[in-house]
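Peer 1: Structural data only, the sequence is not supplied:
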């Protein structure tokens, strides 16, 4: 595959993997929260009936899960793109 075609293919594939990563991260976080949280749903930061501790722990956990899933999906996407174009 030539360089121009590879560049044209990269952008939509990159966007698709980003969307997929976000969806997977959301699913993964909900599953983790069901196991560690007191309620089935993570607290909304605007819900003043939830404690600061619970809201901040949920936010930190959500950020960590998102970062790990994003890194995994990005690496898989790059490896797949390399396999297709090289």
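Peer 2: Received it, and whenever you're ready, just let me know what you need. Here the structure is a predicted model, which is why all the values come from computation and not from measurement.
Peer 1: only C-alpha atoms for contact and neighbour calcs from this point on.
Peer 2: Will do.
Peer 1: Okay, helices next: where are they in this structure?
Peer 2: In the chain, helices defined by DSSP state H lie at 3-36, 52-85, listed in chain order.
Peer 1: Put together JSON lines for these, with mean neighbour count and distance to residue 44 on each row.
Peer 2: Conversion of the helices of the chain to JSON lines gives the following (neighbours: other CA atoms under 10 Å; distance: least, CA to CA, whole Å):
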{"stretch": "helix 3-36", "mean neighbour count": "14", "distance to residue 44": "13"}
{"stretch": "helix 52-85", "mean neighbour count": "15", "distance to residue 44": "7"}
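Peer 1: dropping in the other structure now:
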């Protein structure tokens, strides 16, 4: 039952996490490369040497943020209900 009740909150937190990860990636990219925009995979004029590091960094940040949010939410639910939701 706790898993079912947790599901809508997990979806909302996941969406917020995506926004947070995107904003964090933009800040990290700008700090590391001193470029305002990361290369887009669909940009024909950008090469693999530019695109792959951006994709790897974006994926790493998204994975960490997703994991933190999932773990934090599950820990919070366990604290409130005594049951692990995931």
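Peer 2: It's in. The model shown is predicted, which means the values in this text are computed figures rather than measured ones.
Peer 1: What does the superposition give as a TM-score?
Peer 2: With the length set by TM-score structural alignment, normalised by the length of structure 1, the two chains reach a TM-score of 0.84; 82 aligned residues with a CA RMSD of 1.4 Å.
Peer 1: Out of the helices of structure 1, the one nearest residue 45 of structure 1 is which?
Peer 2: Comparison of the helices of structure 1 against residue 45 of structure 1 by CA to CA identifies helix 52-85 as nearest, at 5.8 Å.
Peer 1: quick one: that closest one aligns where in structure 2?
Peer 2: Following TM-score structural alignment, the aligned partner range for helix 52-85 of structure 1 in structure 2 is 48-81.
Peer 1: again, but for stretch 23-30 of structure 1
Peer 2: So stretch 23-30 of structure 1 sits over residues 19-26 in structure 2, by TM-score structural alignment.
Peer 1: Could you export the helices of structure 1 to TSV, including columns for distance to residue 46 of structure 1?
Peer 2: Putting the helices of structure 1 into TSV (distance: least, CA to CA, whole Å) gives the following:
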stretch	distance to residue 46 of structure 1
helix 3-36	18
helix 52-85	9
